[in-house]
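> I'd like to go over a predicted model; first the sequence, then the structure.
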Amino acid sequence: MSEALSPAPDSPTADPLAPYDAVVLVSFGGPDGPDDVLPFLRRVTAGRGIPDERLAEVGEHYALFGGRSPINARTDELLTALRSELAGRGSALPVVLGNRNWHPLLDDVLPALARDGHRRVLAVTTSAYPSWSSCRQYRENLAAAAGDALIVERVRNYATHPGFVAANVAAVRRALAGIATPPEATRLLFVTHSIPDAMARAAGPQPRPAEGGYVAWHRAVAGAVAAEAAPGVGWDLAYCSRSGPPQQPWLEPDINDQLAKLAADGVRAVVVAPIGFVSDHMEVVYDLDHEAAATADDLGLEFARAATAGTDPAFVAALADIALERAALARGEAVEPAVIEGAEAGRVVCPESCCVNLRHPGTPAI
């Protein structure tokens, strides 16, 4: 049991996060070294019938970085920052890390919390948007790990929170400041993880736009960031990390295809902003910093990559805000969710129709 865990407080009502008695930061996880890569990828793709030969090909991406994903170090930094922020708001609850796909695993962390006397836990996910892979799958994993021993509840989707947007605005401004090309020949390229079209259309609660909540939320965030960070610069939304069989439609355009189109249209510089990711991990450092940067170089495009939200103080404060918001709602208090103008707030309690699991629709979720 980690020393970071402590028994549930005797007087939970004294804590601003009551009725919760612990907080778990839920991340994707990643390999810590070369020997971890294949077991990690097997866990991520479990049940999909992907052969080890294909996983080994994907593992070559990790080999470029010593077999280590940057997500673990970045998540540890976020964990430290969130602990400090919540303590500054007056909370004494333990804040621990639980990963979906690598150690420390939710399957170990949540039972350990229960053994230490905790009974109601708040989950803060490092995924900001609605979809099965970015929301409901986290809820399914939390339900499986908690079993009957814990009540686990989750903060809402928060990409439209002003603090998340502010962190991305600051990152885009810094990236633009390093571009020598004039604004009229520069383009902002907002990027997120591609998902199957069918999953995208099923993202978010009913009623939802035809394109689904995943795409709609990304467009809302991209528009807000562009309007504040670079009102004179045009922007597009593109996707990275497509996988799955070629005959299955996934969200497009791929970032590399979009870079080629922009170059053909006369654009001379791009700022790539990974708004779909909370922190750097393999999809950012390989797909963007390595692959997309090489494509831009081949096309003669000046290229800059904006930072992810990471531990930007506005983002960390936003996570604390939504944690306290969820606690207030759990106490039965009225709360007005903070969102950017004209955007949708995440549902506090997701209905069954939200981000359905198209493969296994009956899978339990918190």
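It's in.

> Going by C-alpha atoms from here, please, whenever you check contacts or count neighbours.
Noted.

> Distance check, Ile288 against Ala128.
Slight slip there: residue 288 is Leu, not Ile. Here Leu288 is placed at a distance of 19 Å from Ala128 (Cα to Cα, to the nearest Å).

> nearest residue to Leu93 other than its sequence neighbours?
Spatial nearest neighbour of Leu93, chain neighbours left out: Ala22 (5.3 Å); criterion: Cα to Cα, 6 or more residues apart in numbering.

> Tell me how far that neighbour lies from Gly117.
Counting by Cα to Cα, the gap from Ala22 to Gly117 is 10 Å.

> So which of the two has more stuff around it?
Ala22 (25 against 15; other Cα atoms under 10 Å).

> That one against Arg120, yeah?
Yes: Ala22 is in contact with Arg120 according to Cα atoms under 8 Å; the separation is 7.0 Å.

> Show me the helices in this protein, by range?
34-44, 52-63, 71-88, 106-115, 137-146, 162-177, 197-201, 213-229, 255-264, 282-285, 293-299, 313-330 (DSSP state H).

> Out of those, which is closest to Ser243?
helix 52-63 (10.2 Å; Cα to Cα).

> distance between the closest one and the chain's centre?
23 Å (Cα atoms, centre = their mean, to the nearest Å).

> Quick one: residues in contact with that helix.
Residues from elsewhere that reach helix 52-63 (Cα atoms under 8 Å, 6 or more residues apart in numbering): Pro34, Val37, Leu38, Leu41, Arg42, Gly67, Arg68, Ser69, Met282, Tyr286.

> Let's see that with 7 Å instead.
Val37, Leu38, Leu41, Arg68, Ser69, Tyr286 (Cα atoms under 7 Å, 6 or more residues apart in numbering).

> just checking, Phe303 touches Ala273?
No: counting by Cα atoms under 7 Å, Ala273 is not a contact partner of Phe303; they are 11.0 Å apart.

> what about these two, which has more around it?
Of the pair Phe303 and Ala273, Ala273 is the one with more neighbours under other Cα under 10 Å, namely 27 against 24.

> My read is that the more buried one contacts Leu189, right?
Yes: under the criterion of Cα under 7 Å, Ala273 is in contact with Leu189, at a separation of 6.1 Å.

> Skipping its backbone neighbours, what lies nearest Ala145 in space?
Counting by Cα to Cα, 6+ apart, Asp107 is the residue found nearest to Ala145 once chain neighbours are left out, at 4.6 Å.

> can you check Pro34 too?
For Pro34, ignoring the flanking residues on the chain, the nearest one in space by Cα to Cα, 6+ apart is Gly67 at 4.1 Å.

> Second structure for comparison follows:
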Amino acid sequence: MSYDALLWLSFGGPEGPDDVMPFLENVTSGRGVPRERLAEVAEHYLHFGGVSPINRLNRAAITAVESEFASQGIELPVYFGNRNWHPMVEDTVARMAADGVRRALVFPTSAYGGYSACRQYDEDILRARAAVGANAPELVKLRQFFDHPLFVGAFADGLRAARAGLAGARVVFTAHSVPEAADLAAGPPEEGGRRYSRQIAEAARLVAAEAGVADYDLVWQSRSGPPRVPWLEPDIVDHIGALHARGETAVVVCPVGFVSDHLEVIWDLDNEAAERAAELGMGFARVATPGADPRFAELVAELVREHVAGAAPRKLSGFPAAGCTVNGETCAARCCEPAKRPS
């Protein structure tokens, strides 16, 4: 089957102080998040001048992918669209249609399953195609890649480098927390759900094994929402306190749930977690995310070749190669449904 383009589909982020509140309103639309909470989160962005690094990092990654495509003879233009901020995916898909694109692959900037990490990108595709109408291109979303050897290898090398500068440190893997109910709903019911947390745990295991780490912890970060709603725990900042209490003197944090250094990484880890470790007199190092590694562009090209050239998927786990969808139709019935919000 032939394709005309690749759509790089991401979360989006503000690129100036005036963007911050409108962006957060887009992110939380329909969720009933209090204005005070938005103002609190806005301060995290304003700490960095109101600019999230995510759009800049995506543009740099797209440039690297375009170069990789050229070197491999993959003749696909790359378009960039976001869920929550400009360039909005609806506008990008409209431009693709105007350019004559009839069938395109979609690379979502998330390696995992789950509602926010996977299925919500299907909803983005459905919404964008509906906005464009009958002329919208067919959109085929690429699969999850948390267990791809290039993804694992980039993290493992980063972990080795971080540990080399902090001898004896406890290794802690971290990923974005989600509500317990959302994690339980992540994956087909017959598989027992929890696709997101199980994939995170498997990625941590794979990275640790390749980096030669026999013992480590897996924790969570960046939770939001009312305290009465249970989320995946423990939190990274709390865990650093627990490590100190049991006599650990240093910690290396590997953000295995993230592909790039966007705000949840540079605020929650490089600021809050690092400050907590400093308060306790503990050494702290944070592993680099793989998005800027040359292997990340190679990974995207490999995922594309699975479709354009019939290349066999490369995987390091026995998890299904899930997540590939056509026009937003999910890979399995009731897979990764959004959790019902408490009344």
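Cool, got the structure. Note that the coordinates shown come from a computational prediction; the quantities given were computed from them, not determined experimentally.

> Give me the buried entries from the contacts of helix 52-63 of structure 1.
Listed as buried from the contacts of helix 52-63 of structure 1 are Val37, Leu38, Leu41, Arg68, Ser69, Tyr286; burial here means 16 or more other Cα atoms under 10 Å.

> and which of those is nearest to Ala343 of structure 1?
Set against Ala343 of structure 1, the nearest of those by Cα to Cα is Tyr286 (30.9 Å).

> residues touching the corresponding residue of structure 2 for the closest one, list them.
Structural correspondence for Tyr286 of structure 1 with respect to structure 2 (TM-score structural alignment): Trp267. Each residue near Trp267 of structure 2 by Cα under 7 Å, 6+ apart is listed here: His44.

> which one is the aligned residue in structure 2 for Val109 of structure 1 nearest to, not counting chain neighbours?
Using TM-score structural alignment to pair residues, one finds that Val109 of structure 1 aligns to Thr92 in structure 2. Nearest non-adjacent residue to Thr92 of structure 2, counting by Cα to Cα, 6+ apart: Gly81, 5.5 Å away.

> if I line the two up, what does the one you found land on in structure 1?
Under the alignment (TM-score structural alignment), Gly81 of structure 2 maps onto Gly98 of structure 1.

> That match against Phe28, yeah?
No: the pair Gly98 of structure 1 and Phe28 fails to qualify as a contact (Cα under 7 Å) at a distance of 8.7 Å.

> residue contacts, the residue nearest the centre of structure 1?
For structure 1, the residue nearest the mean C-alpha position is Ser127 (2.5 Å; Cα atoms, centre = their mean). Listed by Cα under 7 Å, 6+ apart, the contact set of Ser127 of structure 1 reads Ser134, Cys135, Val278.

> Next, format these as JSON lines and append distance to Arg156 of structure 1.
Rendered in JSON lines, the data for the contacts of Ser127 of structure 1 read as follows (distance: Cα to Cα, whole Å):
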{"residue": "Ser134", "distance to Arg156 of structure 1": "12"}
{"residue": "Cys135", "distance to Arg156 of structure 1": "9"}
{"residue": "Val278", "distance to Arg156 of structure 1": "15"}
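
> List just the nearest of those residues to Glu325 of structure 1.
Ranked by distance to Glu325 of structure 1 (Cα to Cα), the contacts of Ser127 of structure 1 are led by Cys135 at 18.5 Å.

> And the equivalent of that closest one over in structure 2, how close does it get to Cys324 of structure 2?
Structural alignment places Cys135 of structure 1 opposite Cys118 in structure 2 (criterion: TM-score structural alignment). Counting by Cα to Cα, the gap between Cys118 of structure 2 and Cys324 of structure 2 amounts to 9 Å.

> Can you pick out the residue with more neighbours from the two?
Neighbours around Cys118 of structure 2 and Cys324, counted as other Cα under 10 Å, are more numerous at Cys118. The numbers are 28 against 20.

> Quick one: residues contacting that one.
Counting by Cα under 7 Å, 6+ apart, Cys118 of structure 2 has contacts Tyr112, Gly323.

> now Val101 of structure 2
Applying Cα under 7 Å, 6+ apart, the residues near Val101 of structure 2 are Asp4, Ala5, Pro137.

> And Pro294 of structure 2, by the same measure?
Shown here is Pro294 of structure 2, which makes no contacts under the criterion Cα under 7 Å, 6+ apart.

> Aligned counterpart of it in structure 1, please.
Across the two structures, Pro294 of structure 2 finds its equivalent in Pro313 of structure 1, going by TM-score structural alignment.

> Could you do Ala104 of structure 2 as well?
The equivalent of Ala104 of structure 2 in structure 1 is Val121 (alignment by TM-score structural alignment).

> Give me the distance between that match and Gly88 of structure 1.
When distances are taken as Cα to Cα, Val121 of structure 1 and Gly88 of structure 1 turn out to be 20 Å apart.

> who has more neighbours, those two?
Taking Val121 of structure 1 and Gly88 together and counting by other Cα under 10 Å, Val121 has the greater number of neighbours (25 against 11).

> is it true that that one touches Tyr20?
Yes: contact between Val121 of structure 1 and Tyr20 holds when scored by Cα under 7 Å: they sit 5.3 Å apart.

> quick one: the residue lying closest to Val132 of structure 2 once chain neighbours are set aside from Val101 of structure 2, how far?
Distance criterion Cα to Cα, 6+ apart; nearest residue to Val132 of structure 2, sequence neighbours excluded, is Ala94 at 5.6 Å. Distance of Ala94 of structure 2 to Val101 of structure 2, given as Cα to Cα: 10 Å.

> Also Leu263 of structure 2?
Look at Leu263 of structure 2 and Val101 of structure 2: by Cα to Cα, they are 33 Å apart.

> same deal with Arg160 of structure 2?
Following Cα to Cα, the distance that separates Arg160 of structure 2 from Val101 of structure 2 is 43 Å.

> now swap in Gly187 of structure 2 and tell me
Taking Cα to Cα as the criterion, Gly187 of structure 2 is separated from Val101 of structure 2 by 32 Å.
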